[in-house]
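>>> what would the 3D arrangement of this be:
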Amino acid sequence: MKRTLTYLVAAASLAAAVPALAQGDAAEGENVFKKCKACHMVGDDAKNRVGPVLNGVVGRPFGMVEDFKYSKNLLELAEGGAVWDEETLTAYLAKPKAVIPKGKMSFAGLKDDEDIQNVIAYLESFQ
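Below you'll find the predicted structure:
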């Protein structure tokens, strides 16, 4: 439990360090999401791949996609009440291992804050 709290504090600290931006552009986010498509799907026919389906991810608690095998680390955070809100997604998309240190995602992160906000806006369109 102590480790889970440490991870949540680290995620919140990283998220606080990322500047707040205006609402992203979903159309631009669709272009940026091409980097994610090797592992994730969205839309009506979406299926789990290496990563889970991302329909409804914005606002969803961690570890809630059926039939997806999450890392132990992510499930520990889920038990602590972690949610994929805009703040957590911003931190995660910038540096995944800072939010879920022992997570399965191997992607290093998006470097551009605008790209991150655009991807979040795109994902919000699949609520």
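>>> make it CA atoms for all contacts and neighbour counts henceforth
Fine.
>>> residue closest to the middle of the chain?
residue 89 (4.3 Å; Cα atoms, centre = their mean).
>>> output the longest helix belonging to the chain.
helix 2-17 (DSSP state H).
>>> what packs against that helix?
helix 72-79, helix 86-94, helix 96-99 (3 or more Cα pairs under 8 Å, 6 or more residues apart in numbering; DSSP states H and E).
>>> which other residues reach it?
76-77, 80, 82, 87-88, 90-92, 98-101 (Cα atoms under 8 Å, 6 or more residues apart in numbering).
>>> quick one on the thing from earlier: put together TSV for the helices and strands packed on helix 2-17, with distance to residue 13 on each row.
Converted to TSV, the helices and strands packed on helix 2-17 look like this (distance: least, Cα to Cα, whole Å):
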stretch	distance to residue 13
helix 72-79	15
helix 86-94	9
helix 96-99	10
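>>> I figured the residue nearest to the centre of the chain was touching residue 120, is that so?
Yes. The pair residue 89 / residue 120 is scored as a contact, 7.3 Å apart, by Cα atoms under 8 Å.
>>> what touches both of the two?
residue 58.
>>> how about the residue nearest to the centre of the chain, what does it touch?
58, 120.
>>> now the other sequence, so there's something to compare against:
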Amino acid sequence: MDSFEWNKIAAAILFALVTFMGIGILTDIIFAPHGEQKRGYQIEVADASAPADAGGEAPVEETALDLLASASVDKGKKQAKKCAACHSFDEGGKNKVGPNLWEIVNRTPAAHEGFSYSTAMKEYAAANPAWTFEQLDEFIKNPKAHIPGTAMSYGGMKKAKDRAALLAYLRSLSASPAPIN
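You can find the predicted model right below:
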């Protein structure tokens, strides 16, 4: 082999090394870490080790109903994004996995036209003539506990201020919003 052949072999090896090095640098640029970011929704867990007050009783927690009068409809709309995968909110909107929630406040449970409700929800509707703020608050807080056997798979919204905001938004979804008691 003459020196020209050796030069071609050396150039091929050098080209391969530079290519692999360039690919490594390029992937570092494309897939660079972007720092700490929160992913998904944070799940609130009650702290069982929280101390009781000096009287020996646990402090009274404000309910969503206490906060409803001052709740923000805009914040409620943001909370409703968690529900948007299964429910629609617009007037005359189609049912999804769950029924349309337009005018849900004071509507008869399990009565939205065109939606097939679970047996548990139909039994609940027989005993409750309307979705009041109190009933909606309890249902949003923990659907499976409020209506055992419901097909709704949502785990619940634990923070009272978030539920109050969502209730304020649901109240606004009406041609004539229900009065806050």
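>>> TM value for the aligned chains?
For these two chains in superposition, a TM-score of 0.81 is obtained (TM-score structural alignment, normalised by the length of structure 1); 111 aligned residues with a Cα RMSD of 1.5 Å.
>>> picking up where we left off before, give the buried residues for the longest helix of structure 1.
4, 7-8, 10-12, 14-15 (16 or more other Cα atoms under 10 Å).
>>> equivalent analysis for stretch 140-148 of structure 2, please.
140-144, 146-147.
>>> that stretch aligns to what range in structure 1?
Per TM-score structural alignment, the counterpart of stretch 140-148 of structure 2 in structure 1 is residues 93-101.
>>> from residue 158 of structure 2, how far out is residue 18 of structure 2?
Distance, residue 18 of structure 2 to residue 158 of structure 2, by Cα to Cα, to the nearest Å: 56 Å.
>>> who has more neighbours, these two?
More crowded of residue 18 of structure 2 and residue 158, by other Cα atoms under 10 Å: residue 158, with 16 against 12.
>>> any idea what that one aligns with in structure 1?
Under TM-score structural alignment, residue 158 of structure 2 pairs with residue 111 in structure 1.
>>> just give the nearest non-adjacent residue to its match, would you?
Among residues not flanking residue 111 of structure 1 along the chain, residue 94 sits closest, at 6.2 Å (Cα to Cα, 6 or more residues apart in numbering).
>>> is that neighbour in contact with residue 107, as I believe?
No. Using Cα under 8 Å, residue 94 of structure 1 makes no contact with residue 107, being 9.9 Å away.
>>> ok, now which ones touch residue 114 of structure 2?
Applying Cα under 8 Å, 6+ apart, the residues near residue 114 of structure 2 are residue 95.
>>> any idea which helix or strand carries it?
Following DSSP states H and E, there is no helix or strand that holds residue 114 of structure 2.
>>> if I look at it, how far off is residue 100 of structure 2?
10 Å.
>>> cool, and residue 67 of structure 2?
25 Å.
>>> swap in residue 140 of structure 2?
15 Å.
>>> next: residue 65 of structure 2.
Taken as Cα to Cα, the span from residue 65 of structure 2 to residue 100 of structure 2 is 23 Å.
>>> quick one, which of the two is more surrounded?
residue 100 (23 against 20).
>>> which residue comes closest to that one once chain neighbours are left out?
Per Cα to Cα, 6+ apart, closest to residue 100 of structure 2 is residue 88, 4.8 Å.
>>> give me the neighbour count for that neighbour.
Neighbours of residue 88 of structure 2 using other Cα under 10 Å come to 20.
>>> aligned to it, what sits in structure 1?
Match for residue 88 of structure 2 (TM-score structural alignment): residue 41.
>>> now do residue 126 of structure 2
Under the alignment (TM-score structural alignment), residue 126 of structure 2 maps onto residue 79.
>>> and if you look at residue 73 of structure 2?
So, by TM-score structural alignment, residue 73 of structure 2 is matched to residue 26.
>>> so how far is residue 64 of structure 1 from its match?
Distance from residue 26 of structure 1 to residue 64 of structure 1, by Cα to Cα: 24 Å.
>>> who has more neighbours out of the two?
residue 26 (19 against 13).
>>> and that one, what does it touch?
Residue 26 of structure 1 neighbours (Cα under 8 Å, 6+ apart): 118-123, 125.
>>> so which of the residues you listed hold up in structure 2?
Here is what carries over to structure 2 from these, by both residues aligned by TM-score structural alignment, their matches' Cα atoms under 8 Å: 118-119, 121-122, 125.
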